[in-house]
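*Asks:* Whatever this is, show me its structure:
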Amino acid sequence: MKLTDIIKGTEYELSLFSEEQISELERRVTERMSKKGVDYYLTCLVRKKEIKLTPEEVVRQLYLLVLTQDLGYPVSRMELEYEVTFGREKKRADIVVFDKQQTTSPYIIVELKKPKLKDGKEQLKSYCNATGAPIGVWSNGRQISYYHRKDPNYFEDLSMLPRADQKLSDIISERWKISDLIKKDKLVNERKSLKDLILEMEDEVLAGAGVDVFEEVFKLIFTKLYDEMESGRKPDRNLEFRNYGDTETELKEKLQTLFDQAKEKWQGVFTEDAKILLTPSHLSVCVASLQDVKLFNSNLDVVDEAFEYLINKSSKGEKGQYFTPRYVIDMCVKMLNPKADEKMIDTAAGSCGFPVHTIFHVWQKILEAKGLKRSHLFTLEEKPAECSDYVQNNVFAIDFDEKAVRVARTLNLIAGDGQTNVMHLNTLDYERWDETVKDENWSDTYSEGWKKLKKMRAEKNSNRDFTFDIVMANPPFAGDVKESRILAKYDLSRSVSLEKLKNVPSGATITQGEPTFPEALANSGETVYQMADGTFRKTKLKQASNMSRDVLFVERNIDFLKSGGRMAIVLPQGRFNNSSDKVLREYIADRCRILAVIGLHGNVFKPHTGTKTSVLFVQKWDDVLCPKVEDYNIFFATMQEPSKDNSGNKIYQNTIDEEGNNVPLLDTHGHLIVKHDLFNHDGLTKDGIAEAFAEFAKKEGLSFFADAPLMK
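*Replies:* Okay, the predicted model is just below:
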């Protein structure tokens, strides 16, 4: 008999418990036949009698093993179904551990009945407030939370439970180094996301704190990243983003000093006089929630999901701009295969996913060339000079949303260790850039990046054409550009009509058939087209009064590329098959070789939008790197694994353990791996679309894979 059979189909899991604990419980289970089939029973450690096993009871009995075996609490200090009185109402707490001295006073209360954290925490708080218990625990067997009841209004996160031979103050005052944080990372051990923790903080204190939630949480994440980096480079240094039993006022003073140091190190994200505005008591709760989280990880999923939630809907969602999932970004980077001597830009940067994962890819190559192995690339340790040089000189990003730019700058500043080329500019309105850069406040923050970007211009005094090797972007889909001043700069804002001629002008060149859009654009009037019905027509261009943003981004991005440069861009699926978008397709094919079209699953951008999208990969025609040909092969693929369910929750990869149980597949940092078929995740999953494209690219002799051997 397997315990997994009992919890099957419920919200309870067993992943928090060891195989030994699960096996021990399974050995104690007996079976009984009932009218409905087989029921399972065991003798309870505390109640000393046989009880029927329900999903909740399975988790409770396993947690009793944790309390007795791992933490050393004797069963004599425990009671199950402990009666808690609320006026006339009585409820029962799942597990109560009593105080060592005051043997009738609850010390730890464990809540397992409510399998959802929000419900469980509310129940737990009511039990702790009614009994005065200082410690509360909630679990459903997959996630777990530990809380310290400071007063009826505030429940702060605890790193762990004290053992039977420890006091609560021992846990709170214990000094942590970076190695402790890696070992005890809450995201791994409690199976939570940073977004989950922020939602908890909102429920607990932030919603009523009278502050800008984005700004205050951003300050804390910014400060914590700095603290982790400092300790990562000095392993003996104690982490400072922790409450070691400080008073609330002392803690706020300590955090403000740390924030000031972070601002000094990574300038241009916060103003020099920026302060943490949370009250000392609110800050204490937030620090307790975040202090056990390791933000530096192998990818940026940890902070990305949180920032996407925090950046308010008015500045991102209404413009149809959502952060691209990291697994889609990684596929694009693997397929474009950037090199250390190439320059890249993201023209709709969001949180800078494309640039940062391009950095990871190139760093890996630099480290491999030096014979160095790193377990994760967003490393806390000092990097070779080539790594920092690459970030500071070759990687650029632009976004029109100021909050997104600040998030992006933070992530790039850390990667580049103090310098970044992420700028607050309107990509489409390049005519106004020279005006923008004259603004003193703008210049104070972005002048260094602007100097480097200017060197990438194809013509000295024009901001239209650039010479980048790689452009990657997920431009906003929603909303049209309506300013005639901006539209006039774009070929794709024009439409072509064919005007019937009574007489062919003398000296005109006659061409058979209807012109393509690029031919019509290039026609200055000398060419007349003879239709299939024998009539003659001349082309007439008309300026549109509005145009979709993503269409203009396609043209703008191609202008950013040098000849032979390559691009990946996420577009609505309709652009590839709507008859009305034929003009766009003709324009792209005229200027570039279409390398690949990858259809993404409809759930990829949920819960924000169900728009079906595809990623277009192109290479700009060039006599050497990409000679123009009429006929060539194109790589097509469609994502089969949804990666998210219909509600937008990620689906994770599972594997089979030695006991034959279905368990989550974890990466080298203990994090869950999203289930997709876009690429092989560090050798842990099957080859996917990116690996198939790499083989295609080598066979086709594409310039950016030409030096790589054919895959077996």
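
*Asks:* Every contact and neighbour count from this point should use C-alpha atoms.
*Replies:* Fine.

*Asks:* just the helices in the stretch 351-500 of the chain please.
*Replies:* Along the stretch 351-500 of the chain, counting by DSSP state H, counting those that start in this stretch, helices occupy 353-369, 385-394, 402-416, 433-436, 440-454, 484-487.

*Asks:* Sequence B follows; please return its structure for comparison with A:
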Amino acid sequence: MLLQEILKNSNYKLDLFSADSIMQLESKITTKESKSGISYYVLCLIRDKEIKLTPEEIVRQLYLDKLINEYQYPKSRIQVEYSVHFGREVKRADIVVMDKLQITSAYIIIEVKKPKLKEGKEQLKSYCNATGATMAVWSNGNQISYYHRKDPNYFESIPNIPTSDKSLKDILNEPFTFDDLIKTDILTIQKRSLRDIITEMEDEVLANAGVDVFEEVFKLIFIKLYDELEGARDKTRNLDFKNYGESDSELKVKIEKLFNKAKKKWEGVFNEDEKIKLSPSHLSVCVGSLEKIKLFNSNLEVIDDAFEYLVNKSAKGEKGQYFTPRYVIDMCVKMLNPTKEETMIDTASGSCGFPIHTCFYVWKQIYKEKGIEASHLFTAEKKIPECEDYVKEKIFGVDFDERSVRVSKMLNLIAGDGHTNVLYLNSIDYERWEEWVKDENWNDVYNEGFKKLKKLRVNKNENRDFSFDILMANPPFAGDIKESRILSRYELSKNANGKLQSKVGRDILFIERNLDMLKPGGRMAIVLPQGRFNNSSDKYIREFIADKARILAVVGLHGNVFKPHTGTKTSVLFLQKWGGEDENGQELCPKCEDYNIFFATMSEPSKDNSGEKIYYPLLDSHGHLVVRHDLFHPHLEGEEPIKQSNESQESFNERMCEYQKRYETYKDLQRDGITEAFIEFAKAENLSFWRERE
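*Replies:* As a prediction, this is how the structure comes out:
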């Protein structure tokens, strides 16, 4: 494809434009030869003269075609390289749609010469403020953003610009159900992330709003998730988290009412008297930015990146705690193969990724057993009683960072449809748990979950030993425990001579703590610094582990997995505690001296050196880009073979070539990853948790 050749090595793409409009533009290209080589030209749709095709000019011509043929704006209302005056200085706006009644006034300004959103938005602001235009569009052919200029300081996101026969008011006043949200989801259509949108909101509004950014964004996501859930279960209901043309004050009253309903349904995340602290104008901009984003999907991954960003901004990383990428979590869940009869806990739960994805894994098993198909709105659908009972009785999370607990509590409430066993406790300092219980405020929120947790204690009045079937955790690495009161309770606090050390790494104590939480035969996955597996000084830790449990597997993660927060090299250790019997009296993990261990190392980095995820050019079954990793092969939507349309053979061959590249990628992703290799190993070794599934 010729246009692709011109765009090569630029920041511009053709993703937003139809194949027909691309073919139409290519069919009109002419060439001119000079000493510097061949240049490509096309007759401009508005200026009616030949224009050299640069990457930005390609995007401009395709967007002009969109304005004329899709939005139905007459050419007489469109100007290119429109003069914008800043005192004596004159700049040129890329495309301007003029007002219908006042033909000399700018109505919509489109920016395509700045391929990065931040720069493009700044340019649009200056143009709109100078001309009085009420709407603006930025695009680089890959992403697109639409804005309404409410006043010189605030540009709120809107879902689209109106067609020529409609106005901005028509766009804002259209009925808007959950099905409409699915069709207009910005994350899919504009190929943006919630994290990027929150960062933009922070730059534009929140940084100057005099509020706690985490708290106010948390409230907005909480409210929007409630609104989406209500809309997903009543498809005739118009969503309330949207500006239908109300004034800023009217909108705030409506959102406050929605907040009160959400607090009533999902108790324990916010105090009853908690209010939205954003001003009406700030709230209006934020609602405009978020209203066309669908938060609910199959695994809540959309909001996980956003909360990882927000919680880490709140200094979570100082404790060495980092949100575990969902693909690492899914690998652990798939390898440990939980069942609906088994209990599970995460002792450093963060945003509760391990518990939630354990729920998803088991729920899908239950659905499959009952012949029910799980849709892409799995989390929003009303769960069958068996699924609700499972999350209510079998799944637990504990964390000592209160903000993370509130995030995970909210996500678990949503995933579990109103039930949660996420507790604000310090897993390591279990002796002090009873003191937490005496706190009235703590009791109001967490007592119900704590009562269920106590039922799993081995000894009635002690909080050390529990009888969980499965434990998965990514404990904090940073910092040492120095309190002798705590250290005296742990074998790993003592040196080779049995003398208590003055300080011990937090993650070391978590190893012992987690083993105490498991019943005999129980299994565990724990993320640890690579040094624990290699350092000679940590030999006593490895000997302790081998004495207590069978080492099932060690999976080395790439050094980029936890970037940008840390470059610490990590591995996942999989264990099964010695002993235990199943319901048939067969021993789960008979102790032995000599056995095989599964070793694997992640070769695909999944993130670049700056911590940005690396994606395959394919979408999964839920419309999300697929992260490039080799931990397991994802479930993908296959591509239908392309067919030749009304196009030249050359153009068809180009499209076929692109398809073939994607198809080869698709086939490559179906190959076994580390998880599939481990499952094969586990069955060959007759490990109990895979033996049962044969």
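
*Asks:* sorry, back to before: quick one: the helices of the stretch 351-500 of the first structure as a markdown table, columns for mean neighbour count too.
*Replies:* As requested, the helices of the stretch 351-500 of the first structure are exported to a markdown table (neighbours: other Cα atoms under 10 Å):
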| stretch | mean neighbour count |
| --- | --- |
| helix 353-369 | 21 |
| helix 385-394 | 19 |
| helix 402-416 | 24 |
| helix 433-436 | 13 |
| helix 440-454 | 16 |
| helix 484-487 | 15 |
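
*Asks:* Show me what stretch 666-681 of the second structure is in contact with.
*Replies:* Applying Cα atoms under 8 Å, 6 or more residues apart in numbering, the contact partners of stretch 666-681 of the second structure are 331, 334-335, 598, 600, 602, 618, 630-634, 636, 638, 690.

*Asks:* among those residues, which are in helices?
*Replies:* 331, 334-335, 690 (DSSP state H).

*Asks:* what ranges do the helices span in the stretch 51-200 of the first structure?
*Replies:* 55-65, 117-131, 168-173, 178-184, 186-189, 194-204.

*Asks:* For the ones you listed, give me CSV that also has distance to Glu81 of the first structure and mean neighbour count.
*Replies:* CSV is the format used below for these (distance: least, Cα to Cα, whole Å; neighbours: other Cα atoms under 10 Å):
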stretch, distance to Glu81 of the first structure, mean neighbour count
helix 55-65, 11, 21
helix 117-131, 12, 18
helix 168-173, 24, 15
helix 178-184, 30, 16
helix 186-189, 27, 21
helix 194-204, 27, 18
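
*Asks:* picking that back up, which one of the contacts of stretch 666-681 of the second structure is nearest Asn140 of the second structure?
*Replies:* Checking the contacts of stretch 666-681 of the second structure against Asn140 of the second structure by Cα to Cα gives Leu618 as the nearest, at 20.0 Å.

*Asks:* isn't the closest one right up against Pro634?
*Replies:* No: between Leu618 of the second structure and Pro634 there is no contact under Cα atoms under 8 Å: 10.8 Å.

*Asks:* returning to that earlier point: would you tell me which of the helices of the stretch 51-200 of the first structure gets closest to Lys2 of the first structure?
*Replies:* Proximity to Lys2 of the first structure, assessed across the helices of the stretch 51-200 of the first structure by Cα to Cα, is greatest for helix 55-65 (11.0 Å).

*Asks:* The closest one against the second structure, how far on average?
*Replies:* Compared with the second structure after fitting, helix 55-65 of the first structure deviates on average by 1.1 Å (mean Cα distance after the TM-score superposition for the first structure).

*Asks:* which helices and strands does that helix pack with?
*Replies:* helix 3-7, helix 19-28 (3 or more Cα pairs under 8 Å, 6 or more residues apart in numbering; DSSP states H and E).

*Asks:* most tightly surrounded among these?
*Replies:* Across these, the average number of neighbours (mean count of other Cα atoms under 10 Å) peaks for helix 3-7, which reaches a mean of 16.

*Asks:* Between Leu618 and Pro634 of the second structure, which contacts overlap?
*Replies:* Val626.

*Asks:* For Arg513 of the second structure, see how far away Leu471 of the second structure is.
*Replies:* Leu471 of the second structure is 11 Å from Arg513 of the second structure, where distance means Cα to Cα, to the nearest Å.

*Asks:* So the two - more neighbours on which side?
*Replies:* Leu471 (26 against 21; other Cα atoms under 10 Å).

*Asks:* contacting residues for the more buried one?
*Replies:* Each residue near Leu471 of the second structure by Cα under 8 Å, 6+ apart is listed here: 344-347, 514, 517-518, 522-525.

*Asks:* on that earlier part again, any chance of the helices of the stretch 51-200 of the first structure in JSON lines with distance to Arg88 of the first structure as columns?
*Replies:* Formatted as JSON lines, the helices of the stretch 51-200 of the first structure follow (distance: least, Cα to Cα, whole Å):
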{"stretch": "helix 55-65", "distance to Arg88 of the first structure": "26"}
{"stretch": "helix 117-131", "distance to Arg88 of the first structure": "13"}
{"stretch": "helix 168-173", "distance to Arg88 of the first structure": "32"}
{"stretch": "helix 178-184", "distance to Arg88 of the first structure": "42"}
{"stretch": "helix 186-189", "distance to Arg88 of the first structure": "38"}
{"stretch": "helix 194-204", "distance to Arg88 of the first structure": "27"}
